[in-house]
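# Could you work out the structure for the sequence below:
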Amino acid sequence: MLFRQLFDQESSTYTYLIADSETKVAILVDPVIEQVERDLQVLRELGLTLQYCLETHIHADHITGTDRLRGLTGCLGVVPENAAASCADFALGDGQRLRLGNVEIQVIATPGHTNSHLAYLVNGTHLLTGDALLIRGCGRTDFQSGDPGVLYDAVTQKLFTLPEDTLVYPGHDYQGQTVSTIGEEKRWNPRFAGRDRYEFIELMNHLNLPKPKRMLEALPANQQCGKV
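This is a model prediction of the structure:
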């Protein structure tokens, strides 16, 4: 398996490139529109054919590069089932599996940050958590039908039950951290460690964060897979 973590400075977004080393067929997870040329260059340099662009959720802080990549490469755009998007080639739901040669991606529904959010477990070792679980944090729950109780259940009952050495690759990081593990997050994530469900809900309901700067632009664009 080929695995690369790519970063967009402006939105602090991680995009993940996953490919089967033998067939050279690739997936991009959470591409960013401003980084399409970078992503295409990496694909060319590594001799890869892009087959899918996967979204963990409908983003509010950046515009996805899926529509542009689809037009340039012929790849398929994939969103979570029940997402407010009318543009995708198909949707994925909890428990489904996507296979590329020797690479298998297991879909894990992790709603709460938004009401249609997915995590992707790659070959049982690399967990792409989107905004559901960040390194020592988690995504906010105060818009896009977010629900802190639902997020707590998804993280503690689905993600925290995976093997502790499972690698955690988040959708964002604002401190320069790149990877964690399930074991680390269970012990040291201040949003979850030592908190019960009620305490987590109280914490999340009183964060009082400003809305993302690009939310009014990003949400409608991402409901069209980044068509602008």
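# hey, let's count contacts and neighbours off CA atoms from now on
Will do.
# Just give the closest residue to T141, not the sequence neighbours.
Closest residue to T141 apart from its sequence neighbours, by CA to CA, 6 or more residues apart in numbering: H113 at 4.7 Å.
# To clarify, my last question referred to G130.
Ranked by CA to CA, 6+ apart and with sequence neighbours excluded, the top spatial neighbour of G130 is G171, at 4.0 Å.
# give me the number of residues near the one you found?
G171 has 26 neighbours, counted by other CA atoms under 10 Å.
# shouldn't it be in contact with D8?
No: if you go by CA atoms under 8 Å, G171 and D8 don't touch, sitting 10.7 Å apart.
# what's the spatially most central residue of the chain in contact with, if anything?
The chain has G130 as the residue nearest its centroid, 2.7 Å off, counting by CA atoms, centre = their mean. Contact partners of G130, counting by CA atoms under 8 Å, 6 or more residues apart in numbering, are 56-57, 117-119, 169-172.
# Next, the structure of the following sequence, for comparison with the previous one:
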Amino acid sequence: MIFRQLIDRDTYTYTYILGCEETREAVIIDPVRFNIKQYIKLLKELNLKLLYAIDTHVHADHVTAAGLLRQETGCGIVLGGETKAEHTTKKVFDGDIIEFGNYQIKAIYTPGHTDDSYCFMTENKLFTGDTLLIRGSGRTDFQNGDSYAAYDSIMNKLMTLPGNTIIYPGHDYNGLTSSSVAEEKKNNPRLQVSSAEEYAKLMDDLKLPAPNYIDIAVPANLKCGVEE
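Here you go, the predicted structure:
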């Protein structure tokens, strides 16, 4: 598999390009609009045809590049079936499969950070969006977030995957690029709780400030970044 991990240094968002060596078909996960030129250039350099731009959820900290990528490449726009976003061309539900070349990506519904959050898995790679971070987890205090749902998603869906599953998060603010299910199970401080109630209290006590771009990002992302 062709694999690239890219970072937006303004929002510390990770974007992933996955491609099939044989067919040259590709997908991109959580693209950032500011970096559209970088994505187009890299796709051309790697001789890849973009089939889908996948967003793990409606983001609050950056504007998606999905709409611009569709304009530039003709790719489809994928979000979870629970999303309220317009302009999607394909909605996936829990267990659905997305194919690109000889590879498949499985959609895993993981509400909690938002009510439309999904993770995506191919081979032993798990793209967790903002549901699970390295030594952390996505906040649950806006966009219909739910700490109890997040606990269930993380503990009963993600942490039950094989320990050697590689975790690729949607963000990291400390320079870390990947982890594993076993590593997070052992070392993630937010997972060292004994109940959903304890997790909910931990999340409620964070008292985080609103994301810098929430007033711009959410409305734009509810249109998949399409400029009308």
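# Okay, strands next: where are they in the second structure?
2-8, 13-19, 25-29, 49-54, 76-80, 90-92, 97-100, 103-109, 118-122, 125-129, 132-133, 136-137, 166-169, 179-180 (DSSP state E).
# Show me whatever sits in contact with both of G171 and D8 of the first structure.
Contact with both G171 of the first structure and D8 is made by residues 14-15, according to CA under 8 Å, 6+ apart.
# So for stretch 135-152 of the second structure, what gets flagged as buried?
Across stretch 135-152 of the second structure, burial judged by 16 or more other CA atoms under 10 Å covers 135-141, 145-152.
# Okay, P31 of the second structure and A53 of the second structure: tell me how far apart.
7 Å (CA to CA, to the nearest Å).
# Identify the contacts common to those two.
With CA under 8 Å, 6+ apart, P31 of the second structure and A53 have common neighbours A66.
# Let me know the distance separating N221 of the second structure from E227 of the second structure.
10 Å.
# more neighbours, the two?
For N221 of the second structure versus E227, the count of surrounding residues by other CA under 10 Å is larger for N221: 25 against 8.
# Mind putting the strands of the second structure into TSV with distance to A66 of the second structure?
What follows is the strands of the second structure, written out as TSV (distance: least, CA to CA, whole Å):
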stretch	distance to A66 of the second structure
strand 2-8	15
strand 13-19	12
strand 25-29	9
strand 49-54	5
strand 76-80	6
strand 90-92	12
strand 97-100	16
strand 103-109	18
strand 118-122	16
strand 125-129	15
strand 132-133	22
strand 136-137	24
strand 166-169	18
strand 179-180	26
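# For L43 of the second structure, find the nearest of those.
strand 49-54 (7.2 Å; CA to CA).
# quick one: that closest one aligns where in the first structure?
On the first structure, the counterpart of strand 49-54 of the second structure by TM-score structural alignment is residues 49-54.
# List the buried residues in stretch 73-81 of the second structure.
75-81.
# no no, stretch 161-180 of the first structure
Quick answer for stretch 161-180 of the first structure (16+ other CA under 10 Å): 162, 166-173, 178-180.
# And for stretch 216-225 of the second structure?
Buried residues in stretch 216-225 of the second structure (16+ other CA under 10 Å): 217-225.
# out of these, which one sits closest to M1 of the second structure?
Using CA to CA, those come closest to M1 of the second structure at C224, 27.0 Å.
# which residues touch the closest one?
With CA under 8 Å, 6+ apart, C224 of the second structure has these contacts: 64-67, 77, 85-88.
# And these, which of them are buried?
So, by 16+ other CA under 10 Å, the buried ones in the contacts of C224 of the second structure are 64-67, 77, 85, 87-88.
# Quick one: average offset of the longest helix anywhere in the first structure versus the second structure, please.
Counting by DSSP state H, the longest helix found in the first structure is helix 36-46. Compared with the second structure after fitting, helix 36-46 of the first structure deviates on average by 0.5 Å (mean CA distance after the TM-score superposition for the first structure).
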